[in-house]
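Student: Fold the following for me, if possible:
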Amino acid sequence: YNLIFTVKDEKGNQTKKEILIETFEVEPIVITVDPVYEQIMNEPASASFKVISVTGGHPNDSLASYSWKLNGVDLGIDRFNVELNNLSKGDYEVEVTVNTKLGISESKKMNFSVLENKLPNCTVESVDLLKTFNLNAKCSDEDGKIIEYKWFDDKIIYLKRQNFTLSKTRNTTINNLKLQATDDSFGKTIIELGDLIINNGTAIFKGKNNEK
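Tutor: Coordinates of the predicted model:
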């Protein structure tokens, strides 16, 4: 751009001055975000996003604020990071917007999906030996792993292991025995096994084998 200005005195004398002003196109603002979540996420899922750098823009400008949206809904968060918890199955879009003191806004969108959690599949094998009666849990988790087993009835938790062993040297009655298997997404499968009676060295297992 050429800027010309003129200076005149009261006698009509004047001087002109021409100044060349050169402007440069501002580099676009680039937002770099570090997402932290599992490559395959089962519900209930958690994810976090952190802005690690904002580059470009006017050299005399600076950041004024942040805003975050989840599926188009403003989360009301004005900071460089966001944590999302208890996400149910579905597709998600996270959008972060940075606003500068010169009134410039730039946004970045990121997409991810959460899958429905598949519950553990369980069966129970009973083994009647000379001195013990054993119940062995056979559980698998198609989309993860089993993190806890629990043997219990309506009142007592007996054991938190995969296998449940009872001595046949002591009379025992357990009504409505159940097995619970919990996966790594905290999904639970409960099997109602029925009544277990040990009387004078004999084990009587009235199994229901109903999965719940």
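Student: make it CA atoms for all contacts and neighbour counts henceforth
Tutor: Fine.
Student: so what does the host helix or strand of Phe133 touch, helix or strand wise?
Tutor: Using DSSP states H and E, Phe133 sits in strand 132-140. Judged by 3 or more C-alpha pairs under 8 Å, 6 or more residues apart in numbering; DSSP states H and E, strand 132-140 is in contact with strand 121-128, strand 163-167.
Student: ok, residues contacting that strand?
Tutor: Strand 132-140 has contacts (C-alpha atoms under 8 Å, 6 or more residues apart in numbering) with 120-128, 146, 162-169, 179, 181, 203.
Student: ok, back up a step: can you tell me which of the helices and strands packed on strand 132-140 comes nearest to Leu20?
Tutor: Leu20 sits nearest to strand 121-128 of all the helices and strands packed on strand 132-140, at 77.8 Å, using C-alpha to C-alpha.
Student: Any buried residues in that closest one, and which?
Tutor: 121-122, 124, 128 (16 or more other C-alpha atoms under 10 Å).
Student: For Thr158, the count of nearby residues, please.
Tutor: In this structure residue 158 is Tyr, not Thr. Neighbour count for Tyr158, taken as other C-alpha atoms under 10 Å: 12.
Student: now for the host helix or strand of Asn86, which elements pack on it?
Tutor: Assessed by DSSP H and E, Asn86 sits inside strand 81-87. Counting contacts by 3+ C-alpha pairs under 8 Å, 6+ apart, strand 81-87 is packed against strand 45-55.
Student: after the strand it packs on comes which helix or strand?
Tutor: Next in sequence after strand 45-55, counting helices and strands by DSSP H and E, comes strand 63-70.
Student: Next, the buried residues of that next one.
Tutor: Applying 16+ other C-alpha under 10 Å to strand 63-70 flags 66-70 as buried.
Student: which of those sit farthest apart?
Tutor: Largest separation among these by C-alpha to C-alpha: Tyr66 and Leu70, giving 13.8 Å.
Student: how far off strand 63-70 does the strand holding Asn86 point, in degrees?
Tutor: Interaxial angle, strand 81-87 versus strand 63-70 (axes from the mean of the first three to the mean of the last three C-alpha atoms, to 10 degrees): 10 degrees.
Student: Name the residues of strand 81-87 that are buried.
Tutor: Quick answer for strand 81-87 (16+ other C-alpha under 10 Å): 81-82, 87.
Student: which one is Leu20 nearest to, not counting chain neighbours?
Tutor: Spatial nearest neighbour of Leu20, chain neighbours left out: Asn2 (4.7 Å); criterion: C-alpha to C-alpha, 6 or more residues apart in numbering.
Student: ok, that neighbour touching Lys17?
Tutor: No: counting by C-alpha atoms under 8 Å, Asn2 sits too far from Lys17 to count as a contact (10.2 Å).
Student: I'd like the structure of this one too, to check against the first:
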Amino acid sequence: MPAAHDHLSVRDYSASHGSHDHDHFQILLGLQGELELEVAGRGRRIAAGDGCVVPPGERHDFEARFGARCLVLDSHTSDWARARSFAPPPATLALATYLARACTDRLPRAQQQGPSLLLEAWLPPTDASPLRPRRAIDWDALARWALTRSGVGPTVAELAARVHLSAAQLAARCRDERGQSTQQWLRELRLAQARAWREQGLSVAEVARRSGYRSPSALTAARRRAGI
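Tutor: Next up, the predicted model:
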């Protein structure tokens, strides 16, 4: 059962960086935009339909470069510790959207019953098993392997096969563990290698050829966008 002082709200996040911790669980469900979140040193992004349970006492940093809106539940209900083992099912977004409207329109019954409904929707049936421990990805080893590939380098599918995952599974792991998409991770890896080659004295043209860029100007533009 939810604690009497559980509180639902709708919050808008901006590019301004924030950081704090609480003595209660904080549950976030994405409604619009993308919220960049780092909890206890682990980064992730919350888009519409994504959810995250922040445990009591864990400091979390957050920002939304292009704006984001989330349904936020501040809760002292201990069952949220169990909910951390599960991702919110897709149908939870519809409930979150309704509860967000209830907060805006100040519908008392929905606000009162919303926390328990959200927990019930988030948790699977009682006979379901929590997520199995996932095999760790050695990102450093994967990066070394990726850099041995000449030209445009490996595809996302080839990267995923290397660690015995599907492309979708690797994408999810990359978002959870690296805080970015697989393509962003690959691009930063290539640009870091390009910078190292330039520091070794190779010409921009040769570095562009090795890195898989179609021209030196394309490489220069990519580095400028990445701030390298």
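Student: Can you give me the TM-score here?
Tutor: Here the TM-score for the pair of chains, by TM-score structural alignment, normalised by the length of the first structure, is 0.21; 80 aligned residues with a C-alpha RMSD of 5.9 Å.
Student: circling back to that earlier point, and of the helices and strands packed on strand 132-140 of the first structure, who's closest to Ile157 of the first structure?
Tutor: Of all these, the one in closest proximity to Ile157 of the first structure, counting by C-alpha to C-alpha, is strand 163-167 (11.6 Å).
Student: elements contacting that closest one?
Tutor: Judged by 3+ C-alpha pairs under 8 Å, 6+ apart, strand 163-167 of the first structure is in contact with strand 132-140.
Student: ok, and for the strand it packs on, which residues are buried?
Tutor: For strand 132-140 of the first structure, by 16+ other C-alpha under 10 Å, it's 132-135, 137, 139-140.
Student: related to what we said a few turns ago, want to throw the helices and strands packed on strand 132-140 of the first structure into a markdown table with distance to Ala47 of the first structure?
Tutor: Putting these into a markdown table (distance: least, C-alpha to C-alpha, whole Å) gives the following:
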| stretch | distance to Ala47 of the first structure |
| --- | --- |
| strand 121-128 | 27 |
| strand 163-167 | 35 |
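Student: Just the helices from the second structure, written as ranges.
Tutor: Using DSSP state H, the helices of the second structure run over residues 80-83, 92-105, 108-122, 139-147, 156-162, 167-178, 182-199, 204-211, 216-226.
Student: tell me the angle of the next helix or strand after the strand holding Phe133 of the first structure relative to strand 132-140?
Tutor: Per DSSP H and E, the first helix or strand lying C-terminal to strand 132-140 of the first structure is strand 146-152. Put simply, strand 146-152 of the first structure runs at 140 degrees to strand 132-140, going by the same axes, to 10 degrees.
Student: Can you name every helix or strand that whichever helix or strand comes after strand 146-152 of the first structure contacts?
Tutor: Counting by DSSP H and E, the element after strand 146-152 of the first structure in chain order, helix or strand, is strand 157-159. Judged by 3+ C-alpha pairs under 8 Å, 6+ apart, the packing partners of strand 157-159 of the first structure are strand 146-152.
Student: Packing partners of the strand it packs on?
Tutor: Strand 146-152 of the first structure packs on strand 157-159, strand 172-183, going by 3+ C-alpha pairs under 8 Å, 6+ apart.
Student: For those, could you give me TSV that also reports distance to Ile31 of the first structure?
Tutor: Below are these laid out as TSV (distance: least, C-alpha to C-alpha, whole Å):
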stretch	distance to Ile31 of the first structure
strand 157-159	52
strand 172-183	37
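Student: deepest of those strands, which one?
Tutor: strand 172-183 (a mean of 20; mean count of other C-alpha atoms under 10 Å).
Student: which helices and strands does that strand pack with?
Tutor: Here strand 172-183 of the first structure touches strand 146-152, strand 188-199, going by 3+ C-alpha pairs under 8 Å, 6+ apart.
Student: Make JSON lines out of the ones you listed and add mean neighbour count.
Tutor: Shown next, in JSON lines, are these (neighbours: other C-alpha atoms under 10 Å):
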{"stretch": "strand 146-152", "mean neighbour count": "19"}
{"stretch": "strand 188-199", "mean neighbour count": "18"}
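Student: can you list those strands in CSV and add distance to Asp91 of the first structure?
Tutor: Formatted as CSV, these follow (distance: least, C-alpha to C-alpha, whole Å):
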stretch, distance to Asp91 of the first structure
strand 146-152, 26
strand 188-199, 24
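Student: Which one of the buried residues of strand 81-87 of the first structure is nearest to Thr100 of the first structure?
Tutor: Proximity of these to Thr100 of the first structure (C-alpha to C-alpha) peaks at Asn81, which lies at 16.9 Å.
Student: What is the burial count for the closest residue to the closest one other than its chain neighbours?
Tutor: Spatial nearest neighbour of Asn81 of the first structure, excluding adjacent residues (C-alpha to C-alpha, 6+ apart): Lys50 at 4.2 Å. As a burial measure, Lys50 of the first structure scores 16 neighbours (other C-alpha under 10 Å).
Student: same deal with Glu63 of the second structure?
Tutor: 20.
Student: just Ala94 of the second structure next, same as before
Tutor: Number of residues near Ala94 of the second structure (other C-alpha under 10 Å) recorded here: 12.
Student: and the gap between it and Glu177 of the second structure?
Tutor: Distance from Ala94 of the second structure to Glu177 of the second structure, counting by C-alpha to C-alpha, to the nearest Å: 27 Å.
Student: Kindly report the same for Tyr98 of the second structure.
Tutor: 30 Å.
Student: Isn't Ser19 of the second structure up against Val39?
Tutor: No: contact criterion C-alpha under 8 Å: Ser19 of the second structure and Val39 do not qualify, at 9.8 Å.
Student: more neighbours, the two?
Tutor: More neighbours surround Val39 than the other of Ser19 of the second structure and Val39, with 18 against 12 (other C-alpha under 10 Å).
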